[in-house]
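Visitor: The following block contains a protein sequence and its predicted model.
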Amino acid sequence: MSLPDQQGRSSTAINGDDMIITYIGGGSRQWVPKFVQDMALSTLDGEVRLYDVNYESAQLNARFGNWVEIECETNGTWSYEAVEDLETALAGADVVITSTQFDPAETFVHDLDIPQAYGIHGAVSATIGPGGIMRAMRTIPLYRTFAATIREQCPDAWVFNFTNPVHFVTRALYDEYPEINAVGLCHEVMGTRFYLAHLAEEHLGVDATHDDITLNVKGINHFTWVDEAYCKGIDLWPLLEGYLDSEQANRVFTPTDLEDESVFVDNQQVTWELFRRFGLFPAAGDRHLVEYANWFLHGGEDTLNRWGIKRTGSDYRAKHWTPTDSKQTTDVKAWLDGEKAFELEPTHEVFADVLEALAGGDPFTTNVNMINTGQVSDIEQGAIVETNALVRANEIRPLSTGGFPRQIRSIIATHVDTIETVIDASRTGDVDEAFKGVLIDPQVRTLSPQDSRDMFAELVAAETSYLSEWELEASEVLAGSPEYE
């Protein structure tokens, strides 16, 4: 793949007073309601086209978006429309959002439960490891279609991907359309900024918010690291190093301690242990970090619990697909029908700020996932890396971050090799080539050769209906396992 000559710059300027945004995955139960609120509070105006295979869900979200414009005191002026056809939805768009997900009851359940039966206890199984790779294999062909259609209908659009696994999916967009202006966004680093602001307040007496924290961020999605941290110009490194010996950075948890906690609880014990061992501060939630630093997975849920992590079980995934049963997804209909009070408030996502800066507003710096053209000096160029970037009128420019200590670089390089192997395989739908990427994943390396093959075959067999773009019947790997039927 040739690298973009000038990464992150569109040939067409965005008009902040008349913007066209296409939302692929516009029936989303979680992200669209957040997006509507942030757009209403922004200084931008325009129209939003909501595209989703579940057209009725997109219609419901369009109704909600227009309702917010009427019922609430907004800054921006937006109209929302559900669109059934992808080409029509994308025609002439200035901005494209991709945020899609297959039914977790039919996919995530397998991603979590099948590897667990082989002794792999993924904490989330949505980013890396066998579950994350399967999610990528389901998703990549669809995103190749999106990228090809963007090339035809709105080639200069800014494309923002929120779909996990962010690095696989964003890489697929670039692989299909190398000139695409694609950016992967994730809020994990934001959580680190909130945490460091809290530490600065508590231990330095500084009145701080997450906006006061400045970090040098580098890594790959959900495995990002920091080697510089400041709060209002104050170097936080002495505080972090001194905190290593504190009781709070050396806690041991039991299953009982976590009984009433959410699966999203972050006790930062893995964060502090990795900082203690490698000298850089991790900037992602512990539940994601352990899937890369997979020695925290050995011993199953007991080990995860000891480090303050509550595993995301398949029962949770299935349940929280239904808004009425979930605190994670949003029941928009309850707001519209007056069964639940609605309050317009910011979500702390950066997307609206990014759009305002691209449209000529105040420049700012935030973390993004983009093609590596040298911003991370010792990670393969062409891979998707996560670093800070300067966002300003018509440009998102990744900032140079330097490299890594050998040990961290080794872990990242292995995962980049897995991602690139699966991306290569997806061009032709070669299942056996994709299996090579599975084999080199550190979680899978804990298995015997036959168990590796059988686990992969069982995952594929369970999700065949979602893998129609892969040449399953031509696979020697699948044919050699009794688990593939």
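Guide: Alright, I've got the coordinates.
Visitor: switch to C-alpha atoms for all contacts and neighbour counts from now on
Guide: Will do.
Visitor: can you give me the strands for the stretch 101-250 of the chain?
Guide: 158-161, 181-184, 213-220, 223-231, 234-235 (DSSP state E, counting those that start in this stretch).
Visitor: ok, now which ones touch residue 198?
Guide: 208, 209 (CA atoms under 8 Å, 6 or more residues apart in numbering).
Visitor: surely residue 27 meets residue 63?
Guide: No: here residue 27 lies out of contact with residue 63, judged by CA atoms under 8 Å, at a distance of 11.2 Å.
Visitor: Between the two, tell me which one has more neighbours.
Guide: residue 27 (26 against 18; other CA atoms under 10 Å).
Visitor: Can you name the helix or strand that the residue nearest to that one when sequence neighbours are not counted falls in?
Guide: Nearest in space to residue 27, with sequence neighbours left out and distances taken as CA to CA, 6 or more residues apart in numbering, is residue 58 at 4.0 Å. Using DSSP states H and E, residue 58 sits in helix 55-71.
Visitor: try this one side by side with the last:
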Amino acid sequence: MIYADNKVTDVKIAYIGGGSHGWAWTFMTDLARESAISGTIRLYDIDMEAAKNNECIAKRLFRRDDVVGKWDFTTVGSLQEALTGADFVLISILPGTFEEMQSDVHYPERYGIYQSVGDTSGPGGLLRALRTIPMYVEIANAIKKYSKDAWVINYTNPMTLCVKTLYHVFPEIKAFGCCHEVFGTQKILRNICELTTGIKGIERNEIFVNVLGINHFTWFDQASYKGIDLFPIYRKFIEESFEEGYHDPDRNWANGTFNCAHRVKFDLFQKFGLIAAAGDRHLAEFLPGDWYLKDPETVKSWKFALTTVEQRKVTQKERNERAVRLMNGEEDIELKPTGEEGIMLIKALCGLGRVVSNVNIPNTNGQIPNLPNTAVVETNAVFERNSIKPVVSGRLPEGIRDLIMPHVEDHEMILEAALTCDFELALKAFTSDPLVKGKLSEADARELLTAMIRNTIKYLPEGFKKYI
């Protein structure tokens, strides 16, 4: 990297999963709007054609007159090519295909187990982790070999286990996980504040929060806007609107399976006194199945949805069609703010400012003192030149800690099970997950896990084949 005139040039970024039709386009948009850093993006993907398509889309974008960023994009054929000399590494991959996800999310429904996302916890989260962890072992080893000093940003789910694997393989790695679920809860607090106080024009990042928890099961124990404590405002809004919920005008729960009315958040606030800071679809999966995911009717009563894999396939088809239009010049990427902070964090790490944001990193500095230091936790951290300093967020209330600890313990078992191809250990984690615990007999649990492993065996290590 070259520093001059408050700009950083010749930044080298390796993008693993560079054929993405989600994060990659978001990343391009943010790069196009930023003039303080420039350099080269190396796109690597096992689907090389998808990466080349993104290279074409990016080159069209960066030739536009309204683009201020200056970046070259190139597709490479190996991790070594992507990583050698990289300053930053982005990882955004889909472990497996939607066929594997179909099994992850919907096969357990045959046994009365419902999942609203299926990529982080529950049966789906476990199977996705078993596929993902071996991939991350390979990635971590390659980073250690070819770019050991690079900053590594993970966007892949299951976030916690992806980050945990990177540190397990390469303890000195400079990796962190980024997730926008906290941003969504800040926006809700902003909107409720505007509705109830009459203040207009509040920016999302003006809502100051203390973040503590694990990814997709995060909490705020403090939230304020310019000295205004938002907890009383939030509490009063819930008292008045609990049954109706909060309806985001842009994301009404009735108009899409990715949306919600935030009634799960409201209920958790009434139960525990802290603000749950993730989407209701994610939050529900960390809790006992009879709370919010007992059956489709219960889900509907809480005003969120079971996001089907068929819906994801429809979305992917639409993105594939859009990719063709973008490549052919029939459509342009709109240069509007994406709401993501990846570029801000990269700038801060390059020395262009100081940023406080929520990240997923190991609890080795005791950010949450009453969770194990081996856990990967989500808290705020301070980003400055070549430095991330995690914020000590404080202790979790015991009631919330009791909900989080089974998942922390499961993460340890799932990581070891994936690394050693240990079916019995995977089964132990499977049956102790709150969505499964007490719901199945031992025989049914074994039968279900065996079937799910069989359905995704193409993406699992050889050691699991003996169990099917």
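Guide: Great, that's in hand. Computed from a prediction, not measured in an experiment: that's the story for all the values here.
Visitor: just how off-centre is the very next helix or strand once past the helix holding residue 58 of the first structure within its chain?
Guide: For helix 55-71 of the first structure, the following helix or strand on the C-terminal side (DSSP H and E) is strand 77-83. Mean-position distance between strand 77-83 of the first structure and its chain equals 25 Å (CA atoms, centre = their mean, to the nearest Å).
Visitor: mean deviation of strand 77-83 of the first structure from the second structure?
Guide: Superposed on the second structure, strand 77-83 of the first structure shows a mean distance to its aligned partners of 0.4 Å (mean CA distance after the TM-score superposition for the first structure).
Visitor: Relative to the second structure, which residues correspond to that strand?
Guide: Counting by TM-score structural alignment, strand 77-83 of the first structure lines up with residues 70-76 of the second structure.
Visitor: what does stretch 450-467 of the first structure give?
Guide: Going by TM-score structural alignment: stretch 450-467 of the first structure matches residues 443-460.
Visitor: related to what we said a few turns ago, how about the strands of the stretch 101-250 of the first structure, which one is nearest residue 399 of the first structure?
Guide: The minimum distance between residue 399 of the first structure and those falls on strand 213-220, with 9.2 Å, by CA to CA.
Visitor: Can you spell out which helices and strands pack onto that closest one?
Guide: helix 188-204, strand 223-231, strand 384-392 (3 or more CA pairs under 8 Å, 6 or more residues apart in numbering; DSSP states H and E).
Visitor: switch to 6 Å and redo it
Guide: Packing contacts for strand 213-220 of the first structure, counted by 3 or more CA pairs under 6 Å, 6 or more residues apart in numbering; DSSP states H and E, involve strand 223-231, strand 384-392.
Visitor: hmm, who's touching that strand?
Guide: For strand 213-220 of the first structure, the external contacting residues (CA atoms under 6 Å, 6 or more residues apart in numbering) are 193, 224, 225, 226, 228, 229, 230, 231, 385, 386, 387, 388.
Visitor: Just give the number of residues close to whatever residue of the second structure lines up with the fourth one.
Guide: If I follow you right, that is residue 226 of the first structure. Here residue 226 of the first structure is matched to residue 220 in the second structure, going by TM-score structural alignment. Using other CA under 10 Å, residue 220 of the second structure has 22 neighbouring residues.
Visitor: The one 5 residues further on too?
Guide: Neighbour count for residue 225 of the second structure, taken as other CA under 10 Å: 18.
Visitor: gap between it and residue 247 of the second structure?
Guide: Distance check for residue 225 of the second structure against residue 247 of the second structure: by CA to CA, to the nearest Å, it reads 21 Å.
Visitor: so stretch 48-56 of the first structure matches what in the second structure?
Guide: The aligned range for stretch 48-56 of the first structure in the second structure is 41-49, by TM-score structural alignment.
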